[in-house]
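# How does the following fold in three dimensions:
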Amino acid sequence: MSVLSDKPVRLYDTTLRDGTQGEGFQLSLRDKLRIAERLDAFGVDYIEGGWPGSNPKDVEFFSEAKKLKLSHAKLAAFGSTRRANTPVEEDAQVQLLLEAGTPVVTIFGKSWELQVTEVLRTTVEENRAMIRDTVAHLKKNGREVVYDAEHFFDGYKDSPEHALASLEAAAEGGADSLVLCDTNGGTLPAEVAEICKAVAARIPGVAVGIHTHNDCELAVANAIAAVAAGAVQVQGTINGYGERTGNCNLTSVIPILQIKMGLEVVPDLTKLRDLSYFVDEVSNNPHFARAAFVGRTAFAHKGGMHVNAVQKLARSYEHIVPESVGNSQNILVSELSGQSNILIKAEQLGIQLDKGSDEAKAVLQKVKALENDGYSFEAAGGSLELLIRRELGRYEKPFELKEFHTSFRQYRDGHEPVCEATVKVYVGEVAEYTVAEGHGVVNALDKALRKALLPFFPEIAEVSLADYKVRIIDGHDATAAKTRVLIVSTDGQGDWGTVGVSENIIEASWIALVDGIDLFLQRRRGK
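The predicted model follows:
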């Protein structure tokens, strides 16, 4: 038995196992290896790689993971106790855990008497023997053993004696840590704290960990309550991925532990946001903009009075310094904005405006008028930047549209449909007329516009479309309703959003497309 004493709290990441049980969260073998390397570099203490007894991919992962040069983290294989009435030496699943070759093995066992009698269909005595025997066998084979007490809080509330006795069985087997699992996610923070203290009093000298689920939106709160009550290991996933509503979100827990509670758990917290985005990108999931600490809007300010206060004293509306977790302050401009929003945005562009100046008033009035027409600049900072440049006379038009035309032809003879766009632009006095086909009208327009401009501006080859979103405004107007199109463009170094609004979805798309390329050229000229 041991207590994890070299760090105040150890981080146990189960993104690669428990996280993949979440809907829409899937990882290839290569994805899992990449994330494992990134977690290690960030400073996570344990990385649970999967269950080698459950599928071929996890077996292959542990084979390939032996080649990883992890500098800090310990890799853990996950599995179950031996089966009922089966000698542990003859249990194939336990043997696979050893064959995985990891320094740590995590096993789960039943803490809830209901699960023992109704699911396992065995006796409480045999259940305790299953736990004790498996832990002892793994320890005999040189493994650090983490025991996950499944359904512990539900089991404790039904029968404290039975739940505690199951933990004692793991401790008797030599478990290095006992992890209390809120498997159903229905326990409240006060209950977690009280029960954690009861465990520490009953089984002193063994490290206690916490594993929570988010069914009541309390996974992070419950983990923090457990740490405050003495837990020294926190299990969770990056961005809270997991079964049902997800697991404890480590991207929230980590800064709370380190900044709010003064417990150093990672060497460089400024890399947190990058890690969060990396896992989203690898798993092909959209990032949650409103995520605490790491979300795009976590430090976004929109209301004029708020922005005015932040401009004077950031901590008046920010609970931490955004850069401490790798994030940044974001001033939004909308119909709710005051002049402070405009002044800060202009300053970010290197333009100094005085509060109350005619220029500041003109920009603000233009923003509010356009938002009244259906525009939204919160996610379209590129279009806002162009607006400010134009209103302040800091804009030089790189090209001018003469006309564009789009068509969609559907054939009855089995021929593939054809989307085509023609574009005529002037660059200076030179006219360029091009035509292109694409997978959809917007793609055809994009190709035709680039084809026309590339001879004059070859650098736009670096720009590509990263996202395209359409929203119908005032849907009661049916097919005559205005359409708002948001396009996100990227040059591989950064991205920017542009917006277009029209009763015609093609025109709205065109406006956003043109702004995206126009802004890129404005910034390049500025450099």
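# use CA for all of it now, contacts and neighbours both
OK.
# Residue 389 is in what secondary structure piece?
Secondary structure here is read from DSSP states H and E; on that basis residue 389 sits in helix 381-391.
# ok, now residue 220?
Once you assign secondary structure using DSSP H and E, residue 220 falls within helix 219-228.
# and that helix, how far from the chain's centre?
What separates the centre of helix 219-228 from the centre of its chain is 20 Å, taken as Cα atoms, centre = their mean, to the nearest Å.
# name the helices or strands packed onto it?
Contact partners of helix 219-228 among helices and strands, from 3 or more Cα pairs under 8 Å, 6 or more residues apart in numbering; DSSP states H and E: helix 189-202, strand 207-212, strand 233-236, helix 250-255.
# Pipe these into JSON lines and attach mean neighbour count per row.
As requested, the helices and strands packed on helix 219-228 are arranged in JSON lines below (neighbours: other Cα atoms under 10 Å):
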{"stretch": "helix 189-202", "mean neighbour count": "17"}
{"stretch": "strand 207-212", "mean neighbour count": "27"}
{"stretch": "strand 233-236", "mean neighbour count": "26"}
{"stretch": "helix 250-255", "mean neighbour count": "24"}
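# right, and these - which one's nearest residue 137?
Distances from residue 137 to each of the helices and strands packed on helix 219-228 were compared by Cα to Cα, and the smallest falls on strand 207-212, at 19.6 Å.
# what distance separates the closest one from the centre of its chain?
Relative to its chain's centre, strand 207-212 lies at 23 Å (Cα atoms, centre = their mean).
# what sits up against that strand?
Around strand 207-212, the neighbours that count as contacts under Cα atoms under 8 Å, 6 or more residues apart in numbering are 2-4, 176-183, 185, 200, 219-220, 222-223, 226, 230-236, 247-248.
# Also this sequence, please, to line up against the first:
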Amino acid sequence: MLELYDTTLRDGNQGEGVSFSVEDKLLIIKALDRLGIHYIEGGYPGSNPKDMEFFKGAKSLQLQQAVVVPFGSTRHPRYQPGEDPNLLALLDTGARTVTIFGKSWELHATDVLRVTAQENIELIESSVRFLVENGREVIYDAEHFFDGYDDQPDYALQTLKAAAQAGARCVVLCDTNGGRLPLEIQEGVRAVIAEIGLPVGIHTHNDAGMGVANAILAVQAGAAHVQGTFNGYGERCGNANLASIIPTLKLKLGIDCISGEGLNQLTETSRLISELANLPHDERQPYVGSSAFAHKGGMHIDAVRKNSRTFEHIDPELVGNEQRILISDQAGKSAILKKIERRYPNYDKNSPEVIALFDRLKEAENEGYQYEAADASFELLTRTLLDGYQPFFDLLGFRVIIEKVKDHGIRSEATIKVMAPDGEVEHTAADGDGPVNALDSALRKALERFYPSLQEVHLTDYKVRVLDTQAGTGAKVRVLIEASDGREYWGTVGVSENIIQASWEALTDSLEYKLYKDSRET
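Okay, here's the model as predicted:
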């Protein structure tokens, strides 16, 4: 069976803007274990106290199948194996499997380690042997293997043979600079398999945009172990993305590397890791991005409505994703019908209700509204027009004060008055970091007494776009807001010449949708 090895918590954590706390790492390990990952690289215990703390915490996890692996390097030239702090730190974690990397490229041995080619081979052999003799299973990462193989193939192979003879369980060929092309990777993997009697793995980076392709071709050439990170996090341009590799292996190549149940959690896991990294989820990612199965053009939408295979290479539900129909000025009545057919199965393109909704959407888009990223606003609009939906609250008025005091910062305060369906009025005020934050705080303060579930909602993104730049400061703006209650994400939109009013529309839709969603679930 093909082994999946995740290095998000180590290699991914080295990416620009990525930082995981110890608590984040433990949550990610549990998610990756549920998914079905075989090995999870937790960090570099010889490099910092945080990683040592992490390995202590990881011991208490009750994992179903995943093995948590510490990462380190071959010994330093001035130390014998039993004296090397890095190797001793690996043993101190108590992990039964450890990963170490060594130099496969003579250039790195002479110019980086400042040792001879033969001394580098001795570093590899003695380090692996020391760990094996101390009861550890060793995965050996051959750093810069493909560059070394291109430069001096015999020497690169000698470094692998040193690790194999010392007792390594698996040798992993690394395209550390990420610049090699797929056929070069395939040739190198085949050459190693012919020479080394061990399982061979692959570890690729994405500096030439080939990370995933290189990993896939390595597997087709015989690699039995694949390393990568979720969402492609990693140094420079990142690592090969496991969220693309895993479904490609299982669904395209028929390799049973993960269960169907695990595969169904792929999108959820990818989003969780984005959230814990405190980075926007890349919605254009294959398989797990919200755009992966999104359709905008009218002809495309008409086709997928008749047969989804016409414009979808897999069933999105297999990876825990979903088909999305984008309502825009390029979409016709078929797009609207596809969007609403689950709730309104008896309508067709000529139904008066569909025509009325189509006309209203065209009018709204002419005013500057855009529903591609605002499914929640579209849902509320549809319910209002087709079902006579009544909102959970009415705005009676709001006021925003922005005050600048000399030698002090800017102060924002919002006062708001809303009425619940039973006629009860709530009048509240709140401060904020800015006018929109103050409005949000005041609105929540007013509504949470009636609807406590709104405490679950938090804004995850806020975007403003100027629609007619020639109008200067009087231009109309569109505000897009993304919100989440910890289980789902939704988008809302507002448009106005006044940014506060546009923000208000998107904010109220966001909270209204939460209440509508909760009522639908009960």
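# okay, the helices and strands packed on helix 219-228 of structure 1 in TSV with distance to residue 113 of structure 1 next?
Below are those laid out as TSV (distance: least, Cα to Cα, whole Å):
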stretch	distance to residue 113 of structure 1
helix 189-202	17
strand 207-212	19
strand 233-236	24
helix 250-255	30
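# Show me which positions of the helix holding residue 220 of structure 1 end up buried.
Neighbour counts over helix 219-228 of structure 1 (16 or more other Cα atoms under 10 Å) mark 219, 220, 221, 222, 223, 224, 225, 226, 227 as buried.
# returning to what we had before: which residues sit against the next helix or strand after the helix holding residue 389 of structure 1?
Scanning forward in sequence from helix 381-391 of structure 1, with DSSP H and E defining helices and strands, the next element found is strand 400-409. Contacts to strand 400-409 of structure 1, defined as Cα under 8 Å, 6+ apart, come from residues 417-427, 441, 445.
# and those residues, which two are the farthest apart?
Distance extremes for the contacts of strand 400-409 of structure 1: the farthest pair is 417 and 427 at 32.3 Å, using Cα to Cα.
# So which of the two has more stuff around it?
residue 427 (16 against 13; other Cα atoms under 10 Å).
# Please report how far the nearest residue in space to that one that is not next to it in sequence lies from residue 429 of structure 1.
What sits nearest to residue 427 of structure 1 in space, not counting adjacent residues and going by Cα to Cα, 6 or more residues apart in numbering, is residue 399, at 4.7 Å. Relative to residue 429 of structure 1, residue 399 of structure 1 is positioned 10 Å away (criterion: Cα to Cα, to the nearest Å).
# Comparing the two, which residue is more hemmed in?
In this view residue 399 of structure 1 and residue 429 are compared by other Cα under 10 Å, and residue 399 has more residues nearby, 17 against 9.
# Thought residue 428 was touching that one, still the case?
Yes. With the criterion set as Cα atoms under 8 Å, residue 399 of structure 1 and residue 428 qualify as a contacting pair; they are 6.9 Å apart.
# Sort out which of the contacts of strand 400-409 of structure 1 are buried, if you could.
Neighbour-count burial (16+ other Cα under 10 Å) is assigned, among the contacts of strand 400-409 of structure 1, to 418, 419, 420, 421, 422, 423, 424, 425, 426, 427, 441, 445.
# separation between the alignment partner in structure 2 of the fifth one and residue 396 of structure 2?
Structural alignment places residue 422 of structure 1 opposite residue 415 in structure 2 (criterion: TM-score structural alignment). Distance, residue 415 of structure 2 to residue 396 of structure 2, by Cα to Cα: 11 Å.
# go on, residue 189 of structure 2?
Here residue 189 of structure 2 is placed at a distance of 69 Å from residue 396 of structure 2 (Cα to Cα).
# Residue 343 of structure 2 now?
Separation of residue 343 of structure 2 from residue 396 of structure 2 (Cα to Cα): 32 Å.
# For these two, work out which one has more neighbours and name it.
Counting neighbours by other Cα under 10 Å for residue 343 of structure 2 and for residue 396 shows that residue 396 has the greater number, 12 against 9.
# you'd agree residue 456 of structure 1 is in a helix?
No. Residue 456 of structure 1: not assigned to a helix; according to DSSP: H, G, I helix; E, B strand; the rest coil it is coil.
# List the contacts of the closest residue in space to residue 198 of structure 2 that isn't next to it in sequence.
The spatially closest residue to residue 198 of structure 2, leaving aside those adjacent along the chain, is residue 170, at 5.8 Å (Cα to Cα, 6+ apart). The contact partners of residue 170 of structure 2, by Cα under 8 Å, 6+ apart, come to 138, 139, 140, 164, 198, 199, 200, 201.
# go on, residue 342 of structure 1?
The contact partners of residue 342 of structure 1, by Cα under 8 Å, 6+ apart, come to 333, 360, 363, 364.
# Buried residues, the helix or strand hosting it. List them.
Counting by DSSP H and E, the element that carries residue 342 of structure 1 is helix 339-348. Judged by neighbour count (16+ other Cα under 10 Å), helix 339-348 of structure 1 contains these buried residues: 339, 340, 341, 342, 343, 344, 345, 346.
# how much space is there between the fifth one and residue 304 of structure 1?
Read it as residue 343 of structure 1. Spatial separation of residue 343 of structure 1 from residue 304 of structure 1 under the definition Cα to Cα is 11 Å.
# now do residue 433 of structure 1
Using Cα to Cα, one obtains 45 Å as the distance from residue 433 of structure 1 to residue 304 of structure 1.
# out of those two, which sits in the busier spot?
In this view residue 433 of structure 1 and residue 304 are compared by other Cα under 10 Å, and residue 304 has more residues nearby, 21 against 17.
# hang on, the earlier thing: give me every residue that touches the residue nearest to residue 427 of structure 1.
Contacts of residue 399 of structure 1 were listed using Cα under 8 Å, 6+ apart, and they are 425, 426, 427, 428.
# Please name the nearest non-neighbouring residue to the first one.
Same thing as residue 425 of structure 1. Using Cα to Cα, 6+ apart, the nearest residue to residue 425 of structure 1 is residue 401, at 4.5 Å.
# what's around the aligned residue in structure 1 for residue 73 of structure 2, how many residues?
The equivalent of residue 73 of structure 2 in structure 1 is residue 80 (alignment by TM-score structural alignment). Taking other Cα under 10 Å as the criterion, the count of residues near residue 80 of structure 1 is 21.
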